[in-house]
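Here is my input, please return the structure:
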Amino acid sequence: MPVVNRIAEFTEDMKTWRRHLHQIPELGLDTVKTASYVTEILQGFGVDEIHQGIAQNGIVAIINGQGAGPTIGLRADMDGLPITEPAAVEYASTHPGKMHACGHDGHTTMLLGAARYLAETRNFAGRVALLFQPAEEVIGGARIMVEEGVMDRFDIREVYALHNAPGLPEGAFLTTPGPLMAAVDTFTVALTGMGGHGAMPHLTRDPVMAACGMAQAIQTIVSRNHHATEDLVISVTQIHAGTVDNVIPETAFINGTIRTFNPEVQKMVMTRFDEIVKGCAVAYGVAAELTYEVGYPATINDAEKAAFAAGVAREISGEAQVEAEGGREMGAEDFAYMLQARPGAYLFIGQGETAGLHHPAYDFNDAIAPVGASFFARLVEKAQPLA
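Next up is the predicted model:
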């Protein structure tokens, strides 16, 4: 079947919700206006329960089906990004320096669309728990919701989520069994040498040269310390030092990101980072302080649930529009914490040829909202059918 007919009927309503959300982007856990609007919409649908204040501004809404059965969880993220949006659309951000540049306004809208349909029809057994989550982009709102006990409190047995994908054909779906996205760690190295005149480097201990040497040495972890068949990315993304052309500075700063799938590879990287930073510090005669922050774990789909979800996607978009073994990528996602707590699957839904995620020109494609809402709705009906 294609898009659910009833969901298609409120396509314009979904566009209105999404564009309102687009105008009020909020960051991290501070999604007060967004959560208030979502709650208002959910109340209008007549959902059975609305639980607020989870992970500060997260929401869990419950819709009861007909008869006894398990609870299935559906998650949407609500937060935006600290990006200034060009005033290119009439519904542009009204919050300076904040923007929905990753489509979380669209993700929230797709789940609201599914909620409206499911609350009207209740053509399923058990319950559905709608998880509206803050802080996906930073600190891991999914982790906080899990730590606050949402899976046990609402007896959620399995959990699913969607993310839009620029470049994937409009309305297409992509997922894969097992690892889908990488774990993400962050490193920072603070270097302290002895500054001095640029014309007299022999009287200094130059942190700039140490930073350059250290950045190059770090890359040997990928090229020389791990097996070529294991995915690993280490990117030095910042080097800061100095103020003028004729002064060797006292300090320098290096920062970057690490992406892995295998915990053993992650441990190896941590060990080598410590060794390289200490060794380079001695070699260049500077002091170096390494801060290694372990971030989101790898996003790992349950193979059975991923296959099931792909089957539902085929009913919505057709066989040719679904890639069920699409491989893995080095991006990261805090839905990983929910997948550690319960079996489930994460899928990408095609946005079409648009600007990329986290780009100031990005805008969610409203045409795919009914597709995503239909996917969520049919997922519930197929996972928990009436007897």
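
all contacts plus neighbour counts: C-alpha atoms, from now on.
Noted.

okay, now residue 313: neighbour count?
By the criterion of other CA atoms under 10 Å, residue 313 has 31 neighbours.

which SS class is it?
When classified by DSSP: H, G, I helix; E, B strand; the rest coil, residue 313 comes out as helix.

And this one, please, so the two structures can be compared:
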Amino acid sequence: MPVINSIAAMQPEMQDWRRWLHRNPELQFDLPKTSGFVARKLREFGVDEIHEGIATSGIVAIIEGRGDGPTIGLRADMDALPIPEATGAEHASETPGKMHACGHDGHTTMLLGAAKYLAETRNFSGRVALIFQPAEESGGGGEVMVQEGVLDRFGIGQVFGIHNAPGRPEGEFFVNPGPLLASVDEFNFTIRGLGGHAALPHETRDPVVAALGLGHALQTVVSRNHRATDDLVLSITQIHAGSANNVVPAEALLSGTVRTFDDAVRDMAERRIRAIGDGIAATYDVEVELHYDRGYPPTINDPDRAGFAADVARDVVGDGKVDPDVMREMGAEDFAYMLQARPGAYLFLGAGEGAGLHHPEYDFNDRIAPIGASFFARLVETAQPVG
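Okay, the predicted model is just below:
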């Protein structure tokens, strides 16, 4: 069963929606234009309920099917990134310093396309809840929506989402029956010593030397503290210190990220990072302050729902264009919070060649929007058939 004809026929309309969203990017929870646009379209489509202002700017829309049944949730993220756009496209961002560099404009468009089709046909039982979420890039809008009781309030029993994947074959789906994306934590060290003249280092307590020692020691968390077969990434991404070549500064800053799929490994990494910071303080006679922030948990698919989603994807694009056991990746995604609360699955949809995610030259491939919308629609019709 290929891409739904009526959704394929929507492609020009969906492209217009997507490009309007692309020209009007907004960040985190502050999405008045975006959420207003989504709500207007949903009203045009004739959905049964529109609930606005969830997690500040999120929306949940309900479409009633034919007859009693459960409620299935479909989620799309809406926020953009604080990146100046460099695509040169006619539909480029009209807001300096902000752009849709991750394709959330496309994700929103795919869910809107599915919403229009489902509201017109209603060839399913029970209900579908369309979840338009703010603040995926930062702020954890998915967690906020869960905390505000969205899944309970609307009786959502299972939940699904899609992310576009540049560099993977256009129109192909990728999923796995377990951990798909990693957790993401951040560490920020402030090292305070005693500054002074660079010609008299013995009169200082040099935070730069301590930062260098700290950076080297942190690498042992991966190389010496965890089992080699467990996935763990620790990356130091920032070091800041000093302002002149002849001055030993009084302070240095060192920051980075930790990513894994296993809570025990996550706990170990945090414990060792704290211990290493304490050791550096004693070794170099400096003060070491650590702010360790636990971010998004790992995105873990329910095996049964992932298998079901792969079957639906095969119906839409064909058996040879679905990888049901793709290798997991170290990126992170706050859809993880919804998957902690309900069984479901998260899939990648190949976008073809082009700039990667979070790149200033990235642009969503409009050709894949009808494919994603068809997947969402078939998912509902297959999970909750009439009769």
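
Can you calculate the TM-score here?
The TM-score (TM-score structural alignment, normalised by the length of the first structure) is 0.99; 387 aligned residues with a CA RMSD of 0.6 Å.

what comes into contact with the helix or strand containing residue 282 of the second structure?
In this structure, residue 282 of the second structure sits in helix 263-284 according to DSSP states H and E. With contact meaning CA atoms under 8 Å, 6 or more residues apart in numbering, helix 263-284 of the second structure is reached by 205-206, 210, 213-214, 217-218, 221, 226, 230, 232, 258-260, 286-290, 292.

Residue 291 of the first structure against residue 187, yeah?
Yes - contact criterion CA atoms under 8 Å: residue 291 of the first structure and residue 187 qualify, at 5.7 Å.

So between these two, which is more surrounded?
residue 187 (19 against 14).

you'd agree that one is in a strand?
Yes - according to three-state DSSP, the state of residue 187 of the first structure is that of a strand.

Could you pull up the residues touching it?
255-258, 290-293.

Among these, the buried ones, what's the PyMOL command?
Selection command for PyMOL covering only the buried members of the contacts of residue 187 of the first structure, criterion 16 or more other CA atoms under 10 Å:
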select buried, resi 255+256+257+258+290+292
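
Dump the contacts of residue 187 of the first structure to CSV, plus distance to residue 130 of the first structure.
CSV is the format used below for the contacts of residue 187 of the first structure (distance: CA to CA, whole Å):
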residue, distance to residue 130 of the first structure
255, 37
256, 35
257, 32
258, 32
290, 40
291, 37
292, 34
293, 31
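
Can you add distance to residue 136 of the first structure and secondary structure and give the contacts of residue 187 of the first structure back as TSV?
TSV is the format used below for the contacts of residue 187 of the first structure (distance: CA to CA, whole Å; DSSP: H, G, I helix; E, B strand; the rest coil):
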residue	distance to residue 136 of the first structure	secondary structure
255	21	strand
256	19	strand
257	17	strand
258	18	strand
290	26	strand
291	22	strand
292	20	strand
293	17	strand
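
can you map out the strands along the stretch 1-150 of the first structure?
Along the stretch 1-150 of the first structure, the segments classed as strands by DSSP state E, counting those that start in this stretch run 49-54, 58-64, 71-77, 127-133.

Point out the most buried one among those strands.
Mean neighbour count (mean count of other CA atoms under 10 Å) peaks for strand 127-133 among the strands of the stretch 1-150 of the first structure, with a mean of 27.

elements contacting that strand?
strand 58-64, strand 71-77, helix 104-121, helix 141-147 (3 or more CA pairs under 8 Å, 6 or more residues apart in numbering; DSSP states H and E).

what would the ones you listed look like in TSV with distance to residue 51 of the first structure?
Below are those laid out as TSV (distance: least, CA to CA, whole Å):
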stretch	distance to residue 51 of the first structure
strand 58-64	5
strand 71-77	14
helix 104-121	15
helix 141-147	12
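
Relative to residue 92 of the first structure, which of those is closest?
helix 104-121 (12.2 Å; CA to CA).

Nearest residue to the middle of the second structure?
For the second structure, the residue nearest the mean C-alpha position is residue 333 (3.1 Å; CA atoms, centre = their mean).

quick one: what helix or strand has that residue in it?
Using DSSP H and E, residue 333 of the second structure sits in no helix or strand.

wait, doesn't it sit right on residue 296?
Yes - counting by CA under 8 Å, residue 296 is a contact partner of residue 333 of the second structure at 6.7 Å.

What is the burial count for the closest residue to residue 342 of the second structure other than its chain neighbours?
In this structure, residue 342 of the second structure finds its nearest non-sequential neighbour in residue 158, 5.5 Å apart by CA to CA, 6 or more residues apart in numbering. Neighbour count of residue 158 of the second structure, defined by other CA under 10 Å: 20.

Now check the first structure for the residue matching residue 158 of the second structure.
Using TM-score structural alignment, the partner of residue 158 of the second structure in the first structure is residue 158.

quick one: residue 221 of the first structure from residue 181 of the first structure, how far?
Counting by CA to CA, to the nearest Å, the gap from residue 221 of the first structure to residue 181 of the first structure is 21 Å.
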